[in-house]
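Student: What follows is a protein structure lacking sequence information:
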C-alpha cells in the first residue's frame, strides 16, 4: 500500500471516528436537555402544589401589602428628594443673601469713608471761609476807623 493510500484511509477512519464522536455528543446533549426539562417540570409541579396549599386570599393580601410597602417607600423617597431639593435651594438662597449682605456692607463702608472725606473737606472749607470772614470784618473795622478819623479831621478842619 502506498503512502498516499495510507493517508487517505487514515483520514477516512478519522472522519468516521469524528462523526461517531459528534453523534455521541449530540446524544448526551439531548439526554441532558431532556433531564433538565424534567427537573424544571418537577420544580414547577412542586411550586404549584405549594401554591395550592396556600390560601389564595392570603397570597393576594401579601401581594397587596408588598405593593403598599413599595408604594410607601417610593413616596418617602420622592418626598426625601423634594426635601433635599428644597434644602439645597434654601442653602443657595442663604449663600446669595450672605454675598449680597457682604456687598452691601462693603458699599456702606465706602459710603462712610466718602462721607467722612466730604465732612473733613466741608469743615476745612468752613474754617477757611470763617477765617476769610473774620479778616473781612477786621478790614471793615479798620476802614470804619479810618472813615471816623477822616470825618473827625474834616470836622476839625471845618471849625
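Tutor: Yes, it's here. Because the structure is predicted, anything quoted here is derived from the model rather than measured.
Student: contacts and neighbour counts: CA atoms only from here.
Tutor: Will do.
Student: which SSE is residue 5 in?
Tutor: Assigned by DSSP states H and E, residue 5 belongs to helix 3-53.
Student: Just want the angle from the next helix or strand after that helix to helix 3-53.
Tutor: Counting by DSSP H and E, the element after helix 3-53 in chain order, helix or strand, is helix 56-158. Here helix 56-158 runs at an angle of 80 degrees relative to helix 3-53 (axes from the mean of the first three to the mean of the last three Cα atoms, to 10 degrees).
Student: So what's the gap between helix 56-158 and the chain middle?
Tutor: Relative to its chain's centre, helix 56-158 lies at 31 Å (Cα atoms, centre = their mean, to the nearest Å).
Student: Packing partners of that helix?
Tutor: With contacts defined as 3 or more Cα pairs under 8 Å, 6 or more residues apart in numbering; DSSP states H and E, helix 56-158 has no packing partner among the helices and strands.
Student: A further structure is provided below for comparison with the first:
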C-alpha cells in the first residue's frame, strides 16, 4: 500500500531488531522511557518476528525513498469491541514531516477492515508527546480520558475513534 510517497511493507520483510531499533531511535530524547521499556520493546520485536502471520495482520513498516522511517502496530484481541493501537513510531530524522499522520491514516484504514466498534490509542501527556497528541486529534480521534501509570511517563492521554459515529 502506498500513500503520498510512502510504501507500507510487511514487518517480516525486515530483520529482527528493526522495530526495536526504530523505537530506540524515536525515544532517544527520553532515556528514562528507554530504560523502562527496552525489555518490552525487545519482546515485542521478537514476537512479531516469531509470528509473522500476526505481524502481517497487525502492523507494517513504513518506507520513504527506500528507507524505513517508522512502523505502526495494533492489537485486535478485543474485537469486535475495539482495536488498540500499540505503536505509531517514526524515527527522529523523519519526525515533523507528516509521516506519522499518513502512517496513522493507513493504519486506521487497515484496522477498519476488521469492523471494530472503536479504535483506541494512548500516548504520554508530557511535552515530548505533544506532536502525537495533535496528530491523533487531527486524525479524528477524541480525547476520552487521562490516567496515571507506574512508569517514567506516568501521565497518559487516551484517544478514541468511533468509525462512522460520534466519538465519546
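Tutor: Right, received. Where do you want to start? Only a predicted model underlies this, so the values are computations on that prediction, with no experimental measurement involved.
Student: So after superposing, what's the score?
Tutor: Put the two chains on top of each other and the TM-score (TM-score structural alignment, normalised by the length of structure 1) is 0.13; 27 aligned residues with a Cα RMSD of 3.2 Å.
Student: that older thread, tell me which other helices or strands the helix holding residue 5 of structure 1 touches.
Tutor: Judged by 3+ Cα pairs under 8 Å, 6+ apart, helix 3-53 of structure 1 is in contact with no other helix or strand.
Student: Where do the helices of structure 2 begin and end?
Tutor: All helices of structure 2, identified by DSSP state H, fall at 18-26, 31-50, 52-58, 99-112, 130-138.
Student: which residues are in contact with the last one?
Tutor: Residues lying outside helix 130-138 of structure 2 but in contact with it, judged by Cα atoms under 8 Å, 6 or more residues apart in numbering, are 96, 100-101, 123, 142-143, 159.
Student: With distance to residue 34 of structure 2 and neighbour count added, can I get the residues you listed in JSON lines?
Tutor: Below are the contacts of helix 130-138 of structure 2 laid out as JSON lines (distance: Cα to Cα, whole Å; neighbours: other Cα atoms under 10 Å):
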{"residue": "96", "distance to residue 34 of structure 2": "21", "neighbour count": "11"}
{"residue": "100", "distance to residue 34 of structure 2": "20", "neighbour count": "25"}
{"residue": "101", "distance to residue 34 of structure 2": "23", "neighbour count": "20"}
{"residue": "123", "distance to residue 34 of structure 2": "15", "neighbour count": "20"}
{"residue": "142", "distance to residue 34 of structure 2": "28", "neighbour count": "19"}
{"residue": "143", "distance to residue 34 of structure 2": "25", "neighbour count": "19"}
{"residue": "159", "distance to residue 34 of structure 2": "23", "neighbour count": "21"}
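Student: In strands only, show me those.
Tutor: Among the contacts of helix 130-138 of structure 2, the ones falling in strands (DSSP state E) are 123, 142-143, 159.
Student: what two of those residues are the furthest from one another?
Tutor: Farthest-apart pair in those is 123 and 142; separation 12.7 Å (Cα to Cα).
Student: My understanding was that residue 48 of structure 2 contacts residue 58; is that so?
Tutor: No: contact criterion Cα atoms under 8 Å: residue 48 of structure 2 and residue 58 do not qualify, at 9.1 Å.
Student: before we move on, the earlier item: of all the helices of structure 2, which lies closest to residue 9 of structure 2?
Tutor: Of all the helices of structure 2, it is helix 52-58 that lies closest to residue 9 of structure 2, at 8.9 Å by Cα to Cα.
Student: Alright, that wraps it up for me.
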